[in-house]
Every structure is written in C-alpha cells, then in structure tokens.
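K.L.:
kindly return the folded structure for what I paste below:
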Amino acid sequence: MEKKKILIHSIAFSPDGVSTAYLYNDLALRFKEEGFEVVVLTTTPHYNRVESEIEKQPLRPKFFGFFYLSDYNGINVIHVPQKKFKSAMLRMVGFVYWHILSFFLGLSMSRVSLIISPSPPLTIGFINIAVGRLKGAKVIYNVQEIYPDFLTNQGKLTFKPAIKLLEHLERFVYNHSDAVTTIDKVFYSTIVNRFEDRRKLHLIPNFVDTKIYSPVIIEKEFFDENFPPKPDVLKLMYAGNIGHAQDWEPLLYLAKRFKDKKVEFWVIGEGVMKTYLQEQVKLHDLANIHVVPYQQRNKMPSLIAYADLHFIFMSPKMDGQGFPSKVYTIMACAKPLLVSSGNCTPIYNFLQPLACAHLITENSLDEKCEALGSLMEKLLVEKESLRLMGLEGYEYIQKEYSKEKVTFKYVQLIQQLLK
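P.N.:
Take a look at the predicted model:
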C-alpha cells in the first residue's frame, strides 16, 4: 500500500535554531514513525543560524541557488533562500519571493495528501489552500500567534484598510482550511467565533521533548566566565528572543533595587531589544545583569538548572497574542517561573491553576515593579520553596505535555481527515 504524503510548510525548520523549528522537527519525525511519507518546504536558516547544526545538515543548491535541498533524518527538506535584511524593502522582496517560489514548489510535488503549516505568517495558510485545492490535498493551519490581532495590539499596524484586508484573509484561511489547530484555550475562545463551522477548530497544545529537557545535575565542566558557580546568589534567568514581546523595564527596576544584595540576572539570546538592554546595563552600572549570546539547544537543560528561578515579563501590548514555549521546557527541567502578565492571557490561563509559578498581574508599571520587588524580598529568605515549586511543574508536564502524547493528537487528526 502506497504511503500517504504529508507536506510540512513552515517558515522555520531544521537546521534553523528557533522554537517553531524544533516543534515541527519533532512533528515531522512523528509523522514518519507513523508510516507517512514526509517532505518539508521551508526557508534557509535565518532566525538563529547555528553553524554546527548546518554542518550536520548541509544545504545543497539547486538551479543556481534558486532553492536548496537537505536531509533531516531521512526526510527531504526544500529551503527557499531568506535572510534577515535590515532594509524593509529587501525584507518585503524576500518575503514575496518565498511565497511565489513556495507556491510553485508545492505544486510540483506529486501525491501530496495533506499540507500542514504554522502561523506566522497568515499568508502561508492562503498559499497552502491554493496548492491544496489544485492538488486535492487536505489542509491544516496551526495558529501559533493570532494575526492580525498581534500586529494591531502591538501598534505596528494602524492603517484601517490593511487591517480589514488581513481580517478578511484570516477568516478565509480559517474557513477554507480543512482543520485549524490552536495551542491554548484563550486562543480558542478568541478565534472560535470567526469560523462558519466551529467543528474545524481543534485545541492541540505545544509540547516539550522530555528526553532532552529534564532535571540535570550540573557538571563542573559547565561553569565558565558567563556562568560561574554562585551557590549563595539567587539566580534569575531569561533565555529566548530579546524582543518587543517582553517587558524589560521590570527587569531593570529589580536590578537597581537589588544591586547590593545577592541577586543576579541572566538574559540569554538575541533580538532587536538586546542593544537597548546592554545600553541600560552600562548606563546604570548594573553588574548584576549578565547579557549572554544565544546558546546551543543541547546546553539548555544545564542552563535551566543553573538558575533558581526563570522570569518571563510579557509586554502588556502583546501578552494576549502569544504563548512562550519556554514555559514547557522550564517546567520539564523542574524549575519554577516568575511571570508578569495580564490575567486574561494564555500564559496566565495555563499557569494559574498550578503551583509552579509566581504570577504578577498588576497593570501599571509602578504597581508591577513594587509587587515584583516585594516578592523578591520574600524569596531571598524562602529560597527552598522554589525547589518544591519546580517539582510541581515537572510532574504536570510529564503527565500532560510530553512530546509523545501531544504529537499523537496530530496523528489522530490527520488520520481522521484522510479517511
């Protein structure tokens, strides 16, 4: 019997080093294990280029570099060239080029039974619907972020005709896909009324690879100038994109307030706000904030173990449009969280019933900072409570959000659509 072919169409995939890539890497491998033929249509690495990973998965140019091919554990991967251009015009040209070439590459594939893709961008759903209709393939659209809400709430999109156009496109994608998945109850309730047939919308959360992310004991070889042994210091860490989705003012406030106490902060990663953060650290002489470059994935369990508490301070303008996947990885490593977010957001909705996170929901910056400061004073004398909180999160992740359990839900959905 001929295998059914699944096309994964994603803006990021291995060897790119970002959370969406890791998520879809695991989904691709699960689909392959379940007996599907899998092919991936993506971009060249441009979010987090990890040279060691590119060496393991080299890209071979085709047709003078119009696109590239690679092999991911026996899965064929097609890469359309993309770069992080500083010029907005060049970014737009690259974006359009990716869409056009992806459309024709998708059409050129034979025997495709199903296409699945994550947002963003919203337009990827439109391309897949067009390819799916022409090839008789089913289409699944995975809502990781809600567009255009994400752009309008952030204030990046204010031109009303453009907003209306994107709203129409969003509803077209939802209602012409064969199934839509979203990752959180808040997301589900936000978009469900935008469907003509609500049965198309399915709630399937993201997940964590509990074989990679688990509690570890730090070896002596781990310590270096960026991460020295400091057993008497309360260590707080953020590892991820240093961007606009995070609120950096509370961090700067805490660093100033606890400048002369045994509290230090680590911020690990890259992003558009990294320069601003470094400038503020230098301006206010905040030696207790350590800004460290992006670290490879295989080092993350030890990095998570190094900190006593992991902080995520969500930007008030954007905290309702995203769910940081790092929440799962931190919990899987049996570490507690300190989260600042509104009380009607995906991250709050997920963590509020659990005993693994301190949640700060004050609206104004002053109230938020004061609440964080008071909590930190308390934690300096109750450090042992953090270990117990971490264990609570670990047990919950093992039970509900392991890679094996969640990827099986996608397999079930695909089998249902392909009957």
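
K.L.:
for the rest of this, base every contact and every neighbour count on C-alpha atoms.
P.N.:
Will do.

K.L.:
so residue 255, which state does it fall into?
P.N.:
helix (DSSP: H, G, I helix; E, B strand; the rest coil).

K.L.:
identify the residues contacting it.
P.N.:
264-265, 286, 288-289 (C-alpha atoms under 8 Å, 6 or more residues apart in numbering).

K.L.:
please repeat the previous calculation with a cut-off of 10 Å.
P.N.:
249, 261, 263-265, 281, 284-289, 373 (C-alpha atoms under 10 Å, 6 or more residues apart in numbering).

K.L.:
which SS class is residue 215?
P.N.:
Assigned with three-state DSSP, residue 215 falls in the coil class.

K.L.:
I figured it hits residue 387, correct?
P.N.:
No: the pair residue 215 / residue 387 is not scored as a contact, 11.4 Å apart, by C-alpha atoms under 10 Å.

K.L.:
which one of the two has more residues nearby?
P.N.:
residue 215 (20 against 15; other C-alpha atoms under 10 Å).

K.L.:
Proceed likewise with the subsequent sequence, for comparison:
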Amino acid sequence: ALHRSFVHRVFVFFSFMLSSFVVGLRVRKVDLVWGTSPPLFQGWTAWLLARLKRVPFLFEVRDLWPAFAIAVGVLTDRTFIRMSEWLERFLYRHADRVMVNSPGFIAHVTGRGARRVELVPNGAEPGMFDPADNGEAFRASHHLENKFVVLYAGAHGMSNDLGVVLEAAGLLADRPEVQVVFLGDGKEKAGLQARAAEMGLTNVTFVSPVPKNEMALALAGADACIAILKPLEEYKTTYPNKVFDYMAAGRPVVCAIDGVIREVIAAAGCGIFAQPGDPAALAKVIRSLANDPERSRRMGMNGRRYVEAHFSRSMLAEKLAHILEEMTA
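P.N.:
Modelled structure (predicted):
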C-alpha cells in the first residue's frame, strides 16, 4: 500500500509539472518565477519557465527532498534516488536564490551548490490565538473537563512516531487526570486507534482533524502540546510548523525532536526536551508539566512572547517582500 501510494504521488507530481508548465507559458507579464519543493520535479518546471521568460528564479525548499523520503524508507529505488539527487543539485546551482524555512537546511543546500541562500521560517500568526482562552468548548465536546490535556496536533504518518506517544500514555496510566489527545489524520491513525484499544488505554482520545481556522480553539483546550518525529539525523534540521502554532497559543511544548527546533524551544524557555524514540522520557516530561501547572503556564507565555518577537508572520512577510523586491529590481 505504501509503495502504491508513493507511485501515485510521483504520478501526481509529474502531472503537475507538465500542467504547471503549460499554464506558466500562457502568463505574459512575469517578473520572477518562484518554484517550491517538494515536489522537487516542479522546481524543474519553474527553472525552465524562468529561463524562457528571462526572469530570476527563486527556489523555495520546504523539506529536504529526496533526503527525507530516503531516510524514512519511502524512496528506495536507486535509479529514482540518483535522478532526484541530480535534479536537486541542478536546481540549487541554477537558482538565483534558494529560500529555506529552517537554518538546519542551509548547510545541506550550500553543500550541493546553492550560491545564495535566504532563511524565511514559516512562523505563526499570533493574532489567530488567544492564550487566555481555556478551550471550554473543545474540552466539553471531547469530555476533557478537569483533565490535564496533552495534545498532539498534526499528521498521523510514518515520520511522526506516534506509537511512542501511545507507549508514554501507557506509562501514565497511574495519572488518571492526564489525557493524551491525538488531533488529526493520516495513514497510521487506524493502526494507532487499534493499538490503543489493544493496550486498554482509557487516557487517550482521538479527534478528527479540524480546519486551520479552528485550530486555535483546539490548542486553547490543551495544557501542553507534543512535537515529535522519528529519531533520524535528517529531522534535526527541521522547523515543524506546529511548534510555532503551539507557542503562539501560549502552550508549553513537549519536544521529542532534537536539533534546531530544540534550540528554539530552549532559547524561548517554552518547553522541555524528551529524547526522541523514548516513551519513558516522554512520560517523564509530561508528568513534570502535570505536576506543576503554574510552571507550564509560564513556559507557554514565554513561547508566546518569543513568537511575537522572532517568528511573527507579519515580520517574516516583510523579510520575504524585501527579498522579492531585491530580486526583481
């Protein structure tokens, strides 16, 4: 199923590459072509259009592809890997600028030929979130009243290592006031639900995904939020978007991701690190926060202030606008 799904995604990527090229040719007045990866193949379309239109080419790297796909075992065909890595290097070398959303990506792209790299993180929009909201509606609708709610919000996929969170929940069975909530969807969700039932976990709740504009209400219902990825070297380079939303919502972060995002959380004083892949370490951090709700709230507000100062989308949009103006001057 995984292989079929990946083949389907590759087919979709190539289809989009062709259709976007045709559409791009029809656009008459162009000042700049902005390509984004993944999908990596779309970057080739953007480069070709930029050359044909004789305008600058900005290549945005949101994830290190194919490195991430190789690391999690999704991409295994050697021919396809070689082709993807060649295209990746080609695009870095031929882009007028490469834009990354994490400082952890800079060494990777420069080491493969990028000449000029711009860092523009995704950040968060603080105005979307009210740290003072206690999330009564979300709690009531999911029977979470009088609970210390530890929320994971996001994809339920291979990379997210959510089995570790289930095992941590099992270790917290002696703390009935602690409820672990999984909000979102993905390929692994059904398996996680079945495993939780097999383990007899009553301190775990699965919630359907909500639109982005309702995420603030869900985060308001949390006392702490989990960020977790598999313990792979590649993931030490990433800035997961959810962490900035957690911070903007004023909620402390249980961070089971090493690397650059751990450094942000440490600098902000807005959470506690748990060794990735270690359920006991994760459970220990959750206990620590549940034991001291006042400390948890202080950490949450530290995160809110740090996002406002360093990762506000309005501030980052100004930086992006300046880059675009420079490139098209």
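
K.L.:
which position in the second structure pairs with residue 123 of the first structure?
P.N.:
Using TM-score structural alignment, the equivalent of residue 123 of the first structure in the second structure is residue 41.

K.L.:
just residue 315 of the first structure next, same as before
P.N.:
When the second structure is aligned by TM-score structural alignment, the residue opposite residue 315 of the first structure is residue 230.

K.L.:
repeat for residue 236 of the first structure
P.N.:
In the second structure, residue 236 of the first structure lands on residue 150 (TM-score structural alignment).

K.L.:
that's a helix at its match, yeah?
P.N.:
No: under three-state DSSP, residue 150 of the second structure falls outside any helix and is assigned strand.

K.L.:
against residue 326 of the first structure, how distant is residue 411 of the first structure?
P.N.:
24 Å (C-alpha to C-alpha, to the nearest Å).

K.L.:
if you could redo that for residue 386 of the first structure, that was the one I meant.
P.N.:
Taking C-alpha to C-alpha, one finds residue 386 of the first structure at 18 Å from residue 326 of the first structure.

K.L.:
residue 301 of the first structure too?
P.N.:
For residue 301 of the first structure relative to residue 326 of the first structure (C-alpha to C-alpha), the value is 11 Å.

K.L.:
residue 216 of the first structure too?
P.N.:
17 Å.

K.L.:
same deal with residue 101 of the first structure?
P.N.:
From residue 101 of the first structure to residue 326 of the first structure the distance is 32 Å (C-alpha to C-alpha).

K.L.:
sorry, back to before: show me what the helix or strand encompassing the match of residue 123 of the first structure packs onto, helices and strands only.
P.N.:
Assigned by DSSP states H and E, residue 41 of the second structure falls within helix 40-53. Applying 3 or more C-alpha pairs under 10 Å, 6 or more residues apart in numbering; DSSP states H and E, we find helix 40-53 of the second structure packed against helix 2-26, strand 33-37, strand 57-61, helix 78-94.

K.L.:
need the ones you listed in TSV (columns: mean neighbour count and distance to residue 309 of the second structure).
P.N.:
TSV is the format used below for those (neighbours: other C-alpha atoms under 10 Å; distance: least, C-alpha to C-alpha, whole Å):
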stretch	mean neighbour count	distance to residue 309 of the second structure
helix 2-26	13	37
strand 33-37	21	27
strand 57-61	25	24
helix 78-94	16	31
